[in-house]
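Asker: predicted model and sequence follow; I will ask about them next.
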Amino acid sequence: MGKVLAVNISKEKGVPKEAIEKGYFEVDHGLVGDAHAGKWHRQVSLLGQESIDKIMAVGVEGFCTGKFAENLTTEGIELYTLPIGTRMRVGEVEMEVTQIGKECHHGCAIRNLVGDCVMPREGIFTKVITSGYIKPGDEITII
């Protein structure tokens, strides 16, 4: 079992996300108000604190939740080891893993700063199956 450390949102693409108190995650959409939400397979992005720690371990400082543009920063689960199709309950929300990693876009600010970005390898994407709220501290349970 894992837990949510932060819920992060941005109004536009290509910028780090800001932490919010709680977010409403809608079926076939994702986090309401987030630039990356929509009717597609990458409605919600998740990245584990364990993955962020790997980047910090090489001496890069100043990374906090949302800097890798993840909607949910988590801890306690190696997210990238979950098979596609895995369902999980996060707070009130049920979601399904649809993609592991992604292609890093040209000019990624994090890759330019650090020389590496962990999101393309260890970030995951989900679609929302059941709507509801998620807030920091909520448990993550694999169904």
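Answerer: All right, it came through fine.
Asker: use CA for all of it now, contacts and neighbours both
Answerer: Will do.
Asker: what ranges do the strands span in this structure?
Answerer: All strands of the chain, identified by DSSP state E, fall at 2-9, 18-20, 23-26, 30-31, 44-48, 72-75, 87-90, 93-100, 124-130, 132-134, 139-142.
Asker: deepest of those strands, which one?
Answerer: strand 30-31 (a mean of 28; mean count of other CA atoms under 10 Å).
Asker: burial count for Gly115?
Answerer: For Gly115, the neighbour count with other CA atoms under 10 Å is 10.
Asker: ok, now how distant is it from Gly107?
Answerer: Separation of Gly115 from Gly107 (CA to CA, to the nearest Å): 11 Å.
Asker: ok, back up a step: can you lay out the strands of the chain as CSV showing distance to Met56?
Answerer: Listed next are the strands of the chain as CSV, based on distance: least, CA to CA, whole Å:
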stretch, distance to Met56
strand 2-9, 17
strand 18-20, 19
strand 23-26, 27
strand 30-31, 27
strand 44-48, 13
strand 72-75, 15
strand 87-90, 26
strand 93-100, 21
strand 124-130, 19
strand 132-134, 26
strand 139-142, 24
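Asker: out of those, which is closest to Thr81?
Answerer: Nearest of the strands of the chain to Thr81, taken as CA to CA: strand 93-100 at 8.4 Å.
Asker: quick one: that closest one to strand 124-130, angle?
Answerer: Calculated by axes from the mean of the first three to the mean of the last three CA atoms, to 10 degrees, strand 93-100 forms an angle of 150 degrees with strand 124-130.
Asker: included below, for side-by-side comparison, is a second structure:
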Amino acid sequence: MSTGLVDAPVGAGVRVVAVSRSPAHGFSKPREDAIRLLAGLGVEGDAHAGVTVQHRSRVAVDPTQPNLRQVHLIHAELHAALAEAGFDVGYGELGENITTQGIDLLRLPTGTRLHIGTAEIEITGLRNPCVQIDQFRKGLLRQLVYRDALEALVRKAGVMGVVLAGGMVRPGDVIETVLPALPHRALERV
């Protein structure tokens, strides 16, 4: 029986296409030539970096929660699908730090590790899209979160992770994917 999870992709086509960060809490993040990942913290100079949760809605609930959302990744294929649906959304404009290509991030199991140069990220879960997306582009939220034919909630706004090993990340960097030991657990929102 299929779990719906993806096998580890391999090849030079699995790479970083853009990197972004912002020191201010806001929706979009400007693109950069490179970002530095800091072990246990996140993206250097990014508002969401920290040992404890930095997302304002999460801080309001419990500011002592561990930060499982240090790095936000979205696959470039989502940007292409949004363009086909009539939404012109550039890399970083959905708040992601790393835009990838050639890997179905949403189907990776919890605990997957992504090696990018000397940096290593562990995937912790799915980003939960919020109403800010419709404030950015009216109608966009329906493209990123909806119920499927079986009434299961589908979240497509990328994945979140924590930094296990620091290092520089640049567009063009190859991504090596290491799946966790079996049994695999599907991603849930974090």
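Answerer: Perfect, I can see it now. The structure displayed is predicted, hence computed values, not measured ones.
Asker: so which of the strands of the first structure comes closest to Val60 of the first structure?
Answerer: Using CA to CA as the measure, strand 44-48 is the one of those that comes nearest Val60 of the first structure, at 16.9 Å.
Asker: could you tell me where the closest one falls in the second structure?
Answerer: Counting by TM-score structural alignment, strand 44-48 of the first structure pairs with residues 71-75 of the second structure.
Asker: now do the matching stretch: distance to the chain's middle.
Answerer: Relative to its chain's centre, stretch 71-75 of the second structure lies at 2 Å (CA atoms, centre = their mean, to the nearest Å).
Asker: likewise stretch 132-140 of the first structure?
Answerer: With CA atoms, centre = their mean, you get 13 Å for stretch 132-140 of the first structure.
Asker: what sits up against stretch 79-95 of the second structure?
Answerer: In this structure, residues lying in contact with stretch 79-95 of the second structure by CA atoms under 8 Å, 6 or more residues apart in numbering are 18-21, 27-31, 72, 76, 98-99, 133, 137, 140, 143, 157.
Asker: one more pass at 6 Å, please.
Answerer: For stretch 79-95 of the second structure, the surrounding residues in contact (CA atoms under 6 Å, 6 or more residues apart in numbering) are 20, 27-29.
Asker: can you map out the helices along the second structure?
Answerer: 56-61, 76-84, 132-136, 141-144 (DSSP state H).
Asker: for Val14 of the second structure, find the nearest of the ones you listed.
Answerer: The closest of these to Val14 of the second structure is helix 76-84. By CA to CA, the value is 10.9 Å.
Asker: give me the neighbour count for Pro129 of the second structure.
Answerer: 18.
Asker: ok, now how distant is it from Ile116 of the second structure?
Answerer: Pro129 of the second structure is 26 Å from Ile116 of the second structure, by CA to CA.
Asker: with Asp33 of the second structure instead?
Answerer: Distance of Asp33 of the second structure to Ile116 of the second structure, given as CA to CA: 15 Å.
Asker: Arg21 of the second structure too?
Answerer: Taking CA to CA, one finds Arg21 of the second structure at 17 Å from Ile116 of the second structure.
Asker: what does Gly102 of the second structure give?
Answerer: Counting by CA to CA, the gap from Gly102 of the second structure to Ile116 of the second structure is 14 Å.
Asker: what's the answer for Val51 of the second structure, then?
Answerer: Separation of Val51 of the second structure from Ile116 of the second structure (CA to CA): 21 Å.
Asker: how about Ala19 of the first structure, nearest residue that isn't a chain neighbour?
Answerer: Distances taken as CA to CA, 6 or more residues apart in numbering put Asn8 closest to Ala19 of the first structure, at 4.3 Å, once the chain neighbours are dropped.
Asker: aligned partner of the one you found in the second structure?
Answerer: By TM-score structural alignment, Asn8 of the first structure lines up with Ser20 in the second structure.
Asker: who's in contact with that match?
Answerer: With CA under 6 Å, 6+ apart, Ser20 of the second structure has these contacts: 29-32, 92, 97.
Asker: show me what Ser131 of the first structure aligns to in the second structure.
Answerer: Per TM-score structural alignment, Ser131 of the first structure is aligned with Gly166.
Asker: let me see the contact set for its match.
Answerer: Neighbour list for Gly166 of the second structure: 37-39, 119 [criterion: CA under 6 Å, 6+ apart].
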